[in-house]
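[1] need a structure here:
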Amino acid sequence: MKSAAFYILLGFSILNGFTSCTVLQWRSNDAEIQAYFAEKEIPTEISYFEIDSMDLKIRVQHIKQSKSDINIIFFHGSPSSLSAWNGYLNDTAFVKKARIHAVDRPGYGYSNFGDAMTSIDTQAKVMSNLLDHYDLENVIAIGSSYGGPLAARLAYENPRVKGVVMISPAIDPNNEKKIWQSKFTQWWITRWLCPTGYRVAGDEKTVHAQELALIANDWSAVTVPVLHIHGDIDDIVPYENIQYTKEVFPDIEIITTPNTGHEIAWGRPDLMKPLILKFMEKVFLE
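    Got it, this is the predicted structure:
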């Protein structure tokens, strides 16, 4: 008969072994980000948006070379950090067409690392305040996985958002796939073994369906154009989420990327970038 310690170690090994958004557990500090973009010869700024009443500090990276008045803001999934979007922030096509911003969501990267904010509504309100603080106009909000419904909720909160791109979004409360490995982040006997980003992701995942249900009736008020991109063999966020977005958003475009899974935001930027750029043209030329 195997001991409890054996099962704990087995569970931890499995937890570290499973992929999806978890491949982006890492985070880069400010100096590493500056060095990376200096090597690419792309000037970048890093700032911290603070809400004293919440004891909250949100890290934001900015690429502001463009003379355009269009702003793109990226929201990552879980666990992850703003560095997940490096391939977009250093792309000359994006740098020329818009000012670009990437955010460490609460609990990740260097935004109160380890302190989960499980409410999508609260996160969206924080990001709405962030848009106002930096005076960002003509915003395209882009989110992957968990960041998808956050980007859409931001459009509900703030009229500065003129368009939303959701990549592999976990948005249907009735089609929220259970990831059994996340249970290790919730059991007291195994939680301490899990890396910090995994624990935050587990905290979010545990209540994600309930949080989506709380805001489900508001999607009809999001009248800006919404683009939903989803891989048809996504094994983390079911492809059937597209049926939900078709029903709840007034102005929705669905694009299926064939034979692709959940990691298309960072795994297939060759597919995502042209779609995002085309969407930008649609939003601001119509």
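[2] only C-alpha atoms for contact and neighbour calcs from this point on.
    Will do.
[3] what's the distance between the closest residue in space to residue 75 that isn't next to it in sequence and residue 156?
    The shortest distance from residue 75 to any non-neighbouring residue, by CA to CA, 6 or more residues apart in numbering, is to residue 143 (4.5 Å). Separation of residue 143 from residue 156 (CA to CA, to the nearest Å): 14 Å.
[4] Let's compare: structure for the following, please.
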Amino acid sequence: MKIGRVLITFAGLAVIMGGLYACVGPPSGLRDNHGIWDVTRLSVDAPIGPDESTQIAAYTQGPSNARTVILVHGTPGSAEGWRDFMAMAGDSFHFIAIDRPGFGESGPEGAVTSLAQQAAALRPFLTPENGLKPILMGHSLGGPVVVRAAMDYPDLVGGLVLAAGAFDPDLEKVYAIQHLGDSFLLSWALPRAMRNANRELIALEDELVELSQGIAQMRLPIIMVHGTEDDLVPYANVDYMRKTLPEDASFTLARLDGQNHFLPWNSKEVLLDAIQELDRHLIDNAQTRSNIRNE
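    Have a look, this model is predicted:
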């Protein structure tokens, strides 16, 4: 009987985690085929704590002297989730897609549930090129990661594109079975990506509560892209951001009526338009500041 209960519990956990695992990629039929992924692979040592560092895998494409755009996947996910987007976007920017800590080819083996530590893993890539500060784009849980990076390194980030990002702590739901799945009894049986994703999601509500204090002070330009039919990260996160950001914040919304959560695959053109719009905004602002200084 005990074995039977364990199997039933594991089956329930598998169903829940199967839904979460959907963040890795789109439903069948949405993925494009671009053949060989024409990127350069990097591996850098990134400090993610006072006495802790890990290797972060990254994949780059585009001219190195162009503005850098750092692409941050959700949970579980990996950098390869941006493959079709990068292939479509071409050479207009210097794209860097990273494997977040705990996923893909990045270390560590276990979960890194702290948004601050996840953001610290981006620090080695926050290098302006030709005076152009990087744009960060985060999908799903990658959204709060890039917001945290902008909070912690405001002088190194130009602006943010938030694609179906999760921000409202009150919208986060953790099921009892997820805690059981995080126990030694069952966690060993889960693949690394699902095990680490489960631990991230269990911790996310508290992390978002802390993040809200920084959002209320944010002055960097933000473009938020969200589908009204997103059943993984509800559209209500848009209202939360509007309410939490300062009244004078530079905030633009791209509302996608009828669209779901899988924006890096089914809304690639919209995401690229957001990056281009933010790039123009940053260039115009820099020119305005230059003109004021020269007057």
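[5] Can you give the structural similarity as a TM-score?
    After superposition, the two chains reach a TM-score of 0.83 (TM-score structural alignment, normalised by the length of the first structure), with 271 aligned residues with a CA RMSD of 2.9 Å.
[6] Please pull up the equivalent of the residue nearest to residue 75 of the first structure in the second structure.
    In the second structure, the residue paired with residue 143 of the first structure is residue 138, using TM-score structural alignment.
[7] cool, residue 125 of the first structure as well?
    Match for residue 125 of the first structure (TM-score structural alignment): residue 120.
[8] Near its match, how many residues? Count them for me, please.
    Around residue 120 of the second structure there are 22 other residues, counting by other CA atoms under 10 Å.
[9] residue contacts, it?
    Residue 120 of the second structure makes contact with 46, 47, 48, 49, 149, according to CA atoms under 8 Å, 6 or more residues apart in numbering.
[10] Give me the PyMOL select line for these, limited to the buried ones.
    Of the contacts of residue 120 of the second structure, the buried ones go into a single PyMOL selection, burial set by 16 or more other CA atoms under 10 Å:
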select buried, resi 46+47+48+149
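[11] ok, and the contacts of residue 120 of the second structure in the first structure?
    Mapping the contacts of residue 120 of the second structure onto the first structure (both residues aligned by TM-score structural alignment, their matches' CA atoms under 8 Å) leaves residue 149 still in contact.
[12] which residues are contacting stretch 249-264 of the second structure?
    Counting by CA under 8 Å, 6+ apart, 23, 25-26, 81-82, 84-85, 139-140, 163-164, 218-233, 271 sit against stretch 249-264 of the second structure.
[13] sorry, back to before: can you redo the contacts of residue 120 of the second structure as TSV with distance to residue 103 of the second structure and secondary structure?
    TSV is the format used below for the contacts of residue 120 of the second structure (distance: CA to CA, whole Å; DSSP: H, G, I helix; E, B strand; the rest coil):
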residue	distance to residue 103 of the second structure	secondary structure
46	14	strand
47	16	strand
48	15	strand
49	18	strand
149	18	helix
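[14] just the helices in the first structure please.
    For the first structure, applying DSSP state H gives helices covering 4-17, 30-39, 86-89, 92-97, 120-133, 147-157, 188-191, 196-215, 241-248, 264-267, 269-285.
[15] With residue 78 of the first structure as the reference, measure out to the residue nearest to residue 75 of the first structure.
    With CA to CA as the criterion, residue 143 of the first structure and residue 78 of the first structure are 11 Å apart.
[16] what does residue 161 of the first structure give?
    23 Å.
[17] ok, now residue 56 of the first structure?
    For residue 56 of the first structure relative to residue 78 of the first structure (CA to CA), the value is 19 Å.
[18] Of those two, which one has the most company?
    Neighbour totals were compared for residue 56 of the first structure and residue 78, and residue 78 leads with 26 against 16 (other CA under 10 Å).
[19] What's the match for that one in the second structure?
    So, by TM-score structural alignment, residue 78 of the first structure is matched to residue 75.
[20] Please report the number of neighbouring residues for the residue nearest to its match when sequence neighbours are not counted.
    Once flanking residues are discounted, residue 75 of the second structure sits nearest to residue 197: 5.4 Å by CA to CA, 6+ apart. Residues lying near residue 197 of the second structure (other CA under 10 Å) number 26.
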